[in-house]
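Chemist: My questions are about this predicted structure, shown below with the sequence.
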Amino acid sequence: MPISKTLQEPLPRRRARKNPVRESRAQLIPGLMACTVGVLISFGIHTLLPSLPALTVAVVLGILCANLPRVRTPTAGSFRPGLDFAGKKLMRAGIVVLGLKLSIVDVWELGWATFAIIVGVVVLAFTGTYFLGKLFRLPGETPLLIAAGFSICGASAIGAMAAARRIRHTDTVMPVALVTLCGTLAIGVLPLLMGPLSLSPIQFGEWTGASVHDVGQVVATAQVAGSAALAAALVFKLTRVMLLAPIVFIAALATRRSARNQGVDAVSGQKPSSLPPLVPVFVIGFVAMIVIRSLGILSPGMLEIGSLLQDVLLGAALFGLGSAVSIRDLLSTGIRGSLVALLSWTLIATLGYGAVQLISL
């Protein structure tokens, strides 16, 4: 064959190498776009109906997307990677930013006696809920997740505890749905009890902050009794949120010791490739944000931006978690969990009321 003819023949095309990192990122886009739309709608509904917290609305919208016929298929299909990413990664980012709401100065002004009473409420609620979950034989680490969510700060605490204990993302779905349901129930029920229990506005705010789960739900409940009640509720609630760091640290320490002693992962039963971190990175970030807020170096405008960012991140995370909730499965397998949740809600409301009475003495 002549050399000139050989040179004229086209060279075989090389197959373009696929970039797995780029492909995995591209798979997140549809779900993250769905989260964005869900957050925008949640904020819109909250603007029209301020009594409905945006984060609660985000969970409900996610649940609707998982169960309505026309959107159920993409939610379980092309949207799933991005929705799971939001429920796990954006939840942790939101917990970090949540630290900007907390100031050590506010807790200091409560006094040691009041602080000790709030800690007692959290510890008793956590312990009581955990044993209720065991009594009703809830599977796996569900009792621990429900205990964290109901006693500390709702879905944020569930996400933090799941990370510390290396619990699967899918196992957080039912606890998040239950804590959202009971927190929403508190918005309607607690204000009706203010009169029969003879609570002053400030006492009602303290009770709300000591017993309602999510920060947004606390605001929606306490604002009914006025600005003084809302201020008292936020101080009590954020003091409970501050306890997230030590409780997650204890959970991570227990996981680490169990993995080291048994040579297997405490949850999955498999030999871990490495021991879990003693303090998860996002918890370090959470504490760092508390310190920054306490130093007073951030302007009110910067704090407002941080608050908005926190709501956006947690709203997207809760939308993603809600989108994994099947109402049919929840009704068929979540009856015991629902009973535990209602009993836990009653327990922490009772403990919170008792705390208010002690503080008033």
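Modeler: Nice, I can see it.

Chemist: contacts and neighbour counts: CA atoms only from here.
Modeler: OK.

Chemist: What residues sit buried inside stretch 318-335?
Modeler: 318-326, 330, 334 (16 or more other Cα atoms under 10 Å).

Chemist: S344: what's it in contact with?
Modeler: By Cα atoms under 8 Å, 6 or more residues apart in numbering, S344 lies in contact with 125, 128-129, 132, 150.

Chemist: Which helix or strand contains it?
Modeler: Here S344 sits within helix 335-360, counting by DSSP states H and E.

Chemist: for that helix, which positions count as buried?
Modeler: 337-338, 340-341, 343-345, 347-353, 355-356.

Chemist: likewise stretch 277-294?
Modeler: 278-280, 282-283, 285-291, 293-294.

Chemist: next one: stretch 81-97
Modeler: Buried, per 16+ other Cα under 10 Å, within stretch 81-97: 81-88, 90-97.

Chemist: before we move on, the earlier item: save the contacts of S344 as a markdown table, and put in distance to V57, neighbour count and secondary structure too.
Modeler: Below are the contacts of S344 laid out as a markdown table (distance: Cα to Cα, whole Å; neighbours: other Cα atoms under 10 Å; DSSP: H, G, I helix; E, B strand; the rest coil):
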| residue | distance to V57 | neighbour count | secondary structure |
| --- | --- | --- | --- |
| A125 | 26 | 26 | helix |
| G128 | 29 | 18 | helix |
| T129 | 25 | 28 | helix |
| L132 | 28 | 21 | helix |
| F150 | 18 | 32 | helix |
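
Chemist: dropping in the other structure now:
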Amino acid sequence: MKQKQDSSFTGWISGIAFTFLIALLGYLLAQVPVFDHVGQLACAIIIAVAYRQIFGYPETIRLGIAFSSKRLLRAAIILYGLKLNIDTVLHDGLGLLARDVGVIAFAIFLTIGLAKWLKADKMISLLLGVGTGVCGAAAIAAIAPIVKSEDDDTAISVGIIALVGTIFAIAYTILRPILPLSAIDYGIWSGISLHEIAHVALAGAPAGQDGLAIALLAKLGRVFLLVPLCFIFMYLMKRKSGGNQSDAKVEFPWFLIGFLLMSLFGSYVLGHSIPVTQEFLDGVASVTTWCLTAAMVGLGLNVSLRDLKTKALKPLIAMTITSICLSILAYFMV
């Protein structure tokens, strides 16, 4: 009995360590020219998917990998709450918040509509619509357990959103000098249309400090709306199940409460009642990134390239069309 417990514990530790090892390899790959624009998250997923195709799934350490893909994922989302300054959003970003609502609704409904027209995979298309409209990988990770997404669908969606979002962010920086937009307007355009906070930061940097600040504020409004969106999906899932008790059970996303509490803590306690340095905040951001990357590695190990060919192409097309339309719409909303 004790030997079995020791074996389980060893597999658990080894699995977690393995996901962090691939996360480290993803970080190192992201330092290489060309891949430096792709980012650590996408690079780690690429390595994880490649490992699965070459060596198969490492069954002996499944317990630890599952811990990373589920528990560490929720921990990362909770820590992600520190990025959201609720006070700033409510005081300075209410006008942007209204536009953010429109952006989220547009992205989700258009992606789902295009998916139906293209006969694309419904779950991946839904996750990509949410990721495009809200905040990329974090939004997909938050919605996935509510809509009962399979791990491989979640991993495929995160990989696509990271890669496409990076391409769009780079395109924005190229377009910046030729667009007839002020630094502030360009920042708003970036913040309400790009996929992840990292993409907004990359695209907003050429607009200077003020442009980047307003871009991040616009993006934070979309992050803020992630919580009510999750509860809307919970309601829809329960309604869709009707009277079927087996389908009606939707796990309450307790990590969202942690996300909210961490947002409140970061907005009204840190830097106020508890003074902290920027180095500390940067350290927390790094821990969040590493936890999220390790979690995505765990998901990436579930991906079969055979499924990727059959399931991902049409959702990718739908999401790309949506992203282009969203960029155009957001441009005229500025």
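Modeler: Great, that's in hand. This one's a predicted model, so the numbers in the text were calculated from it and none came from an experiment.

Chemist: returning to what we had before: give me the subset of the buried residues of stretch 81-97 of the first structure lying in helices.
Modeler: Those of the buried residues of stretch 81-97 of the first structure mapping onto helices are 81-85, 91-97, per DSSP state H.

Chemist: Map L98 of the first structure onto the second structure.
Modeler: By TM-score structural alignment, L98 of the first structure lines up with Y80 in the second structure.

Chemist: number of nearby residues for its match?
Modeler: By the criterion of other Cα atoms under 10 Å, Y80 of the second structure has 23 neighbours.

Chemist: ok, it - contacts?
Modeler: Going by Cα under 8 Å, 6+ apart, Y80 of the second structure touches 259, 285, 288.

Chemist: Return the closest of the residues you listed with respect to G56 of the second structure.
Modeler: For the contacts of Y80 of the second structure, the minimum distance to G56 of the second structure (Cα to Cα) is 27.9 Å, reached by T288.

Chemist: Distance of that closest one relative to L41 of the second structure?
Modeler: Separation of T288 of the second structure from L41 of the second structure (Cα to Cα, to the nearest Å): 12 Å.

Chemist: same deal with V49 of the second structure?
Modeler: Taking Cα to Cα, one finds V49 of the second structure at 12 Å from L41 of the second structure.

Chemist: Then W189 of the second structure?
Modeler: 24 Å.

Chemist: Those two - which one has more neighbours?
Modeler: Higher neighbour count among W189 of the second structure and L41: W189, with 28 against 25, using other Cα under 10 Å.

Chemist: what sits against the aligned partner of that one in the first structure?
Modeler: In the first structure, the residue paired with W189 of the second structure according to TM-score structural alignment is W207. Counting by Cα under 8 Å, 6+ apart, W207 of the first structure touches 233, 349, 352-353, 355-356.

Chemist: Kindly report the same for T255 of the first structure.
Modeler: 164-165, 265-266, 276.

Chemist: Now secondary structure, neighbour count and distance to V107 of the first structure too, for those residues, in JSON lines please.
Modeler: Listed next are the contacts of T255 of the first structure as JSON lines, based on DSSP: H, G, I helix; E, B strand; the rest coil; neighbours: other Cα atoms under 10 Å; distance: Cα to Cα, whole Å:
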{"residue": "A164", "secondary structure": "helix", "neighbour count": "25", "distance to V107 of the first structure": "25"}
{"residue": "R165", "secondary structure": "coil", "neighbour count": "23", "distance to V107 of the first structure": "28"}
{"residue": "D265", "secondary structure": "coil", "neighbour count": "22", "distance to V107 of the first structure": "37"}
{"residue": "A266", "secondary structure": "coil", "neighbour count": "21", "distance to V107 of the first structure": "35"}
{"residue": "P276", "secondary structure": "coil", "neighbour count": "20", "distance to V107 of the first structure": "31"}
